[in-house]
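Asks: Here's a sequence, model it:
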Amino acid sequence: MKIMTCPMNGPRNISEFQWLGPAHDAAEATDENLITRLFHTPNPMGVLREWWRHTPSSTVFIAERDLITDEILRTYLKGSDADKPQTNS
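Replies: Predicted coordinates for the structure are as follows:
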């Protein structure tokens, strides 16, 4: 059984979640690149930030998932301290 950690409700079975698509930076959300973002999305290998929803509680959050191993690296709410870029110090 695959487990995902909801930032509000803790570890849950993956069947309780709905994938909502890749998370984009606000700077990418322009009319000029809307068609490209919607219809020509690249399929990169590596870590992708994605929107997910815990359906029983309707909690929407971001998950970082490694597309090569399908491992969920971390989950966090948008605007939380975890949403800030990580620095290597």
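Asks: all contacts plus neighbour counts: C-alpha atoms, from now on.
Replies: OK.
Asks: now stretch 22-42, how far from the centre of its chain.
Replies: 15 Å (CA atoms, centre = their mean, to the nearest Å).
Asks: Here is a second sequence; please produce its structure as well for comparison:
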Amino acid sequence: MLLIHCPYCEQDLPELEFAYAGEAHIARPADPSKLTDEEWRDFLFIRTNPKGVHFERWRHVNGCARFFNAVRETVGDKFLATYRADEPRPDISSLTGDAK
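Replies: From the prediction side, this is the model:
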């Protein structure tokens, strides 16, 4: 069973407690009414889908109900870190040991 750490509840809980909420750190348009149809489509639907480290947004739906961010390695489906939504993106090299 995959366990996910909720940074608000400070507990490792089963994946069933959580809901995936898309890619993390997406910049919202300052003035959505000025976007072209193509730009609006790209904002809503086009996301990265890397093989490797990915920054994701999750929600603890069966607990505190808060959104948080996670760093997940997609090949092995392993969570490297979770952090509160108001915290900055962690440095990947500190999590993976890579010098990138």
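Asks: Can you give me the TM-score here?
Replies: TM-score of the superposed chains, computed with TM-score structural alignment, normalised by the length of structure 1, equals 0.77; 85 aligned residues with a CA RMSD of 2.3 Å.
Asks: For Leu73 of structure 1, see how far away Leu34 of structure 1 is.
Replies: Separation of Leu34 of structure 1 from Leu73 of structure 1 (CA to CA, to the nearest Å): 28 Å.
Asks: now swap in Glu64 of structure 1 and tell me
Replies: Taken as CA to CA, the span from Glu64 of structure 1 to Leu73 of structure 1 is 5 Å.
Asks: Ok, Pro11 of structure 1 next?
Replies: To Leu73 of structure 1, Pro11 of structure 1 is 13 Å away according to CA to CA.
Asks: After superposing both structures, state the mean offset of the helix or strand that contains Trp19 of structure 1 relative to structure 2.
Replies: Counting by DSSP states H and E, the element that carries Trp19 of structure 1 is strand 17-22. Following the fit onto structure 2, the mean deviation recorded for strand 17-22 of structure 1 is 0.4 Å by mean CA distance after the TM-score superposition for structure 1.
Asks: Which strands or helices does that strand pack on?
Replies: In terms of contacts (3 or more CA pairs under 8 Å, 6 or more residues apart in numbering; DSSP states H and E), strand 17-22 of structure 1 is packed against strand 47-54.
Asks: Where do the strands of structure 1 begin and end?
Replies: 3-6, 10-13, 17-22, 47-54, 59-66, 71-76 (DSSP state E).
Asks: Export those as CSV, with columns for mean neighbour count and distance to Leu38 of structure 1.
Replies: Output for the strands of structure 1, formatted as CSV (neighbours: other CA atoms under 10 Å; distance: least, CA to CA, whole Å):
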stretch, mean neighbour count, distance to Leu38 of structure 1
strand 3-6, 20, 26
strand 10-13, 12, 29
strand 17-22, 14, 10
strand 47-54, 18, 14
strand 59-66, 20, 19
strand 71-76, 16, 24
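Asks: and Thr30 of structure 1, which of the ones you listed is closest to it?
Replies: strand 17-22 (15.7 Å; CA to CA).
Asks: Much appreciated, bye for now.
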